[in-house]
Structures are given as C-alpha cells and as structure tokens.
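> sequence and predicted structure, then a few things I'm wondering about:
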Amino acid sequence: MALDLGSSRPRAWVPGRGLVLDTRPYGDYGDCGSDGGYGDVERPVRRGRIVDPESCGRMLGRIADAALGPDRSDSVIVLSHPVLAGAEHRNAARALLARLGTRHVVVLSSARAAAAFAGPREVGPLLVVDMGAELTEVTLLMNGLVADARQAEHGLVDLRGLAPATLPAVLVRTVLDMITSMWRQDRHGAIRGALRRGPVLAGGGALRPDVTDRLAHRLGVRVRLADDPSTTVVRGAGRILGSVLRHRSASPEHPGRAR
C-alpha cells in the first residue's frame, strides 16, 4: 500500500486496485475530529506532520484493515512525508507503520513521490511545487535526490478568507519567493535548468487554473500537471511501491509475493 497522510485527508493506493481511499477527511475518522479535517478540533496530522501518534495509529489500523486485510505479514507500505519533515516525524511514522504487522516500510519525501509520478525516468534538475491544504513546498531534485527545498507553513486552508481574486496572487507570491530564494543560492544553474524543463505542480492548489496560469505567466515557463494533482503524491508513491515489489520478487531472499 502507498500512503499519503496529507494535511486535509489520508490517501491510499493499492496495486491492482488503484486509489482506494480519497474521500474521507480526517474529521470522518472517529477520534480524529468532526469538521472535515479543518478547524480547531484535534486531528492526528497537522501541517503534514503527525501530532497525535495514538490517534494516528488507530486511523492507520483502520485504513490498513480496509486496504490490506487482517493478514499483513507479507505487505509493503510506502509512506510519503513533507520534504522538510525532521527525523522525529519520520521515525514516528515508521514506528506507527511497524505496528501494523507489515513486512517492510519505506518512508520517502512527497517531492520524490510526485517526481516519480510525473517522470520516473527523468534525469537532471527537476522542480516540484506542492501546494497543499496546510503546507506549500518547493523542492529541487537532482537525479531523484533532494538538492534544496523551501517550505511555507500555510496553504489553501489559511487563504480561505481571502477574496477570490486575491488567493491566487498570494499563493503564487509564496511560491515565487521560495523559488527566488533557491535561485540566489544556486551556483550551478540547476534552478534555471529545472525551470526550462517545466516545474511539476502537485496538491490542491494545482487544481486551480487561476493559480497555475498565473504561476506559469510569472515564471515565463510551461508548468506540468498530472490529470489529478491532488493525488499526484500518493500515485507517485504507488509507482515507487511497484518498483520495490518488483525488486523483492526478483530477489532470492524474498521469494514470496508482497502486496
């Protein structure tokens, strides 16, 4: 199972079944709140990070039961996390997933997952712009590895009170400021090369043409969108999961089929 906890709702992807969870905000998971994932109620994930491990563990158990069934001894889970999430968050995520009884856990950044979905065979510099509910991230990848990244701890939820014509300008300004900051510290022309290839846009903000069109105009480049940017990360994690499963099935040490 590939899993993206996100800031507004969890999303899960299973080989052979595709997207199996993309409809229930955190508020619909019992002890995880009741407002659809927004507001002041307690939620296990905020700003892309696990803030209530106990509640999050119960939620992950319910997701795993529905997506993988009760016997998970031969299962593999790939979980994405914000690119600048610290070691404490990553370790907490691994510990929670280990309790599910799975055979193998892979934790990777959401930027690498988005890049895997956008172009798994691409080499060279790639810019990933993820405009989510509570986080906005810009990541420079070099041959699949994170070379630089910026993060703003606000997203679409924080901009809900703005006038319709103002929101795109504020969000695009946030993205441009991060790209400009990275450009100033780039001594090898990687940002310029990544912009020439076209940034990959992901997250709920990429569903808005008023945002994507403005961003393309201000950057003076084409931008690249998946057919559903809000699920780019989990589907990219699904592609990485597929690679992990193929590698394991080809290894003599792991003759069994993982799911």
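Now that the structure is in, tell me what you want to look at.

> from now on I want contacts and neighbour counts done on CA atoms only, so please keep to that.
OK.

> find the nearest non-adjacent residue to residue 100, please.
What sits nearest to residue 100 in space, not counting adjacent residues and going by C-alpha to C-alpha, 6 or more residues apart in numbering, is residue 61, at 6.5 Å.

> wouldn't that neighbour be in contact with residue 101 here?
No: with contacts counted by C-alpha atoms under 8 Å, residue 61 stays clear of residue 101, the gap being 9.9 Å.

> number of nearby residues for residue 66?
Other residues within reach of residue 66, judged by other C-alpha atoms under 10 Å, total 12.

> and what of the one 5 residues further on?
The burial metric for residue 71, expressed as a neighbour count using other C-alpha under 10 Å, is 12.

> which secondary structure state does it sit in?
coil (DSSP: H, G, I helix; E, B strand; the rest coil).

> what about the helices in this structure?
Secondary structure of the chain (DSSP state H): helices at 53-68, 87-98, 110-118, 167-184, 190-197, 209-219, 232-250.

> please compare the first structure with the one that follows:
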Amino acid sequence: MRSPINALFGLFSRDLGIDLGTANTLVHVRGRGIVISEPSVVAIDKKTREVLAVGSEAKAMVGKTPANIVAVRPLKDGVIADIDIVEKMLRYFIERVHNGSIYPSRPRVVIGIPSGVTEVEKRAAKDAAIAAGAREAYTIEEPMAAGIGAGLPVNEPTGSMVVDIGGGTTEIAVISLGGIVINHSIRVGGDEIDEAIIQFARHECNLLIGERMAEAAKIVAGSAYPLEEERRVTLRGRDILTGLPKAVEVSSIDLREAIKGPVDEIVELVKLAVEETPPELIADIMEHGITLAGGGALLLGLDKRIAAETQMPVRIADDPLTCVARGTGKVVESLMEYQNALRAGQQMRRAAVTQ
C-alpha cells in the first residue's frame, strides 16, 4: 500500500506515457489522458542547431523553409536517427505538459518503441528522456503497449494477436501472460505506402507530388481491398515534362495497385506470424480475432484483406492511432501490474524479422 506522502508525490509528478512514433508523437499524462498529439517533426536552424518549431508548426514548414532552416523527422523507421533532436523534442513536450504547474517535477516516463530495435537504440530512447527531464525512463514494445491500450487481456493465459502499423514500422506480436510469445517487426509502414503513391504519380502520371499530397490521397482513396464504392482523388503537383503545375484525377483502384508492394509485405508478415503461433494460442486468436492498431489500421479494406488471407476474424481497435499512447499511460499508472510487459523486451523471442 502506498504511503500518503508517496501518493501525494505521485499526484503531482505527472508521469508520462509517450508513443515516440516515426510520424507522430503522443503524450499521455497520468490522470489526464492524452494531452499532446503532434507530428514528430522539428524545425531547426542549420547553423546554430537552435530549435525553431516542433510538431504541427514544424510540419507545416516541410518543403517551404529558407536555406538556413530545415524541418527534420528525427526518427526513421521507428528508430532514433538524431538523438540530440529527439532530446530537444522530448524536452519541449515535457515542459509543455508541466507548463504553469505549481508543483513541477521530474516525471517517470514510459516510452513505446518498435519491437525490432536493438539494445543500443532502447538505451538511446531512455537517455533522451532522462536528458529531457525525466527522473526515470522505461521502454515498452509498441505491440505490447498497443494491446494494453486496446484493452486486450495481456496478463491472462489467453493468446492475443496485435498488428500495430505505424509510420515507419509494422509490429506483430502474439501476447500471453504479460509476455510476447511470437514477435515480428518489419520496417514497412505508412511512410512506405506514401512513397509508393509518390512513385506511382511520377512514373504513371509524369507528376511530382510531395509527402503531404501522397498522405492526403492515401487517406481519401487508398485501399487494400476492393471497395463497395470505389473512390477518386485529385493529385496536384508539378508536371515533370513542362515544369508547370498539374492536376491528375486517379481512382482508388489505381492507388490500390500502386501500394500493392508494401501492403503485400504487411499481409505476408501477418500470415507468417499466424503460421508460427502455437496451436493453443491460435485457438484463442481464432475465437477473439486479430486486433489492428496504429494509423495504418485505418487504410481502407486492410482488415478485410487480412481476414481473407488468414481466414481469421480481424477487428480495428477503438481509436487505433492512440492505442500505443493509451497503453503506455496505463503502464506508467500501474508499473507493478505490468512488470512482465516491461521485461518482455528483454526476453528471448521465438521469431523476429527486421528489414
């Protein structure tokens, strides 16, 4: 039982759960829920390395900055590519959470990270959080955090399969008794789908488009399975031949063919995880279904495609974009309850794939 002093300290410590994603960073504050959801983008002065903007403000600068300013994404494929910039980004978010607090303190932080990262990369995430102002930092693998956030019975002797599709990685895990039994990680996610659309526009339409245009097209008309009503979207960019502005209308059928490569890789990885799952656990998954989380879960028809390929029920988690953040928030609120989940990253896996 916690002492009144410890309980009072915990009340004001504002412990944080952070989904440190390639595309977006979400921050869950103990007792308050998710208070920050911002793009993982930082605008810096190239000469002084001074941070000029973070999050949405920085993302709005992508492709529009003068020569001395660069908008960077300090995480690539779910891995910290620039630890100094990540530290500054985390410091900004932590300070923003505690802005105006009467009792500012160094919070405990639980960070969701891809399951395929190395021990060095895990240490880099912890070090960045400590340097940014945390007094304690823990890491938890994203599919485990997503399962907790989706409300799956991760601590029970029941098999649960989570497919967490983020911006830079797709994580697949079979979870039971607070640990990961089967794990696969592939560095294919929303970013690769966007890039496939960019390449489609370039090669099929002689059109140069940017990341934001590709992402918007994906959201409106991207799909992994035939739709009841196919959609159309207009791609706007620069004509490769003339250099002039150009707009081209494409269908969801066109985009489905364009993104076939990365979607097929994700589906094949799910099938591989199903094949390697022990019979006792596969029976549980057949009963309860596969859970999709992460922004990629919102790709139209992906749940139907996976269901057709695996012959298993598939459901999209409630608010899949925030599953990992909500999971890290639950863990930081009950560290003792999720000790096995925090140790899962240290345990030997039966399978892992990283590309």
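Arrived safely, thanks for sending. Owing to the predicted nature of the structure, the values given are computational and were not obtained by experimental measurement.

> how close are the two chains, by TM-score?
Laid over one another, the chains give 0.82 as their TM-score (TM-score structural alignment, normalised by the length of structure 1), with 247 aligned residues with a C-alpha RMSD of 3.0 Å.

> before we move on, back to that, out of the helices of structure 1, the one nearest residue 130 of structure 1 is which?
With respect to residue 130 of structure 1, and counting by C-alpha to C-alpha, the nearest of those is helix 110-118 at 7.6 Å.

> ok, residues contacting that closest one?
Contact with helix 110-118 of structure 1 is made by 80-83, 126, 128, 130, 139, 141, 144-146, 200, 202, 226, 232-237, 239-240, as judged by C-alpha atoms under 8 Å, 6 or more residues apart in numbering.

> selecting buried members of those residues in PyMOL, what would you type?
Selecting the buried subset of the contacts of helix 110-118 of structure 1 in PyMOL, with 16 or more other C-alpha atoms under 10 Å as the burial test, is done by:
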select buried, resi 80+81+82+83+126+128+130+139+141+144+146+200+202+226+232+233+234+235+236+237+239+240
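
> now do residue 171 of structure 1 against residue 135 of structure 1, distance only.
11 Å (C-alpha to C-alpha, to the nearest Å).

> just residue 241 of structure 1 next, same as before
Applying C-alpha to C-alpha, the value for residue 241 of structure 1 to residue 135 of structure 1 is 24 Å.

> again, but for residue 89 of structure 1
Taking C-alpha to C-alpha as the measure, residue 89 of structure 1 falls 15 Å from residue 135 of structure 1.

> so for those two, which sits in the more crowded spot?
Shown here are residue 89 of structure 1 and residue 135; by other C-alpha under 10 Å, residue 135 has more neighbours (22 against 18).

> what does that one correspond to in structure 2?
Aligning on TM-score structural alignment places residue 135 of structure 1 opposite residue 169 in structure 2.

> run a quick neighbour tally on the residue nearest to its match when sequence neighbours are not counted.
Sequence neighbours aside, residue 187 is the residue nearest to residue 169 of structure 2 in space, at 4.3 Å (criterion: C-alpha to C-alpha, 6+ apart). If you count neighbours by other C-alpha under 10 Å, residue 187 of structure 2 ends up with 26.

> also residue 215 of structure 2?
Residue 215 of structure 2: 18 neighbours (other C-alpha under 10 Å).

> can you report how many residues lie near residue 249 of structure 1?
Residues near residue 249 of structure 1, counting by other C-alpha under 10 Å, number 15.

> and it, how far from residue 75 of structure 1?
With C-alpha to C-alpha as the criterion, residue 249 of structure 1 and residue 75 of structure 1 are 12 Å apart.

> would you mark the buried spots in stretch 102-116 of structure 1?
102, 104-116.

> can you check stretch 36-53 of structure 2 too?
Applying 16+ other C-alpha under 10 Å to stretch 36-53 of structure 2 flags 36-45, 51, 53 as buried.
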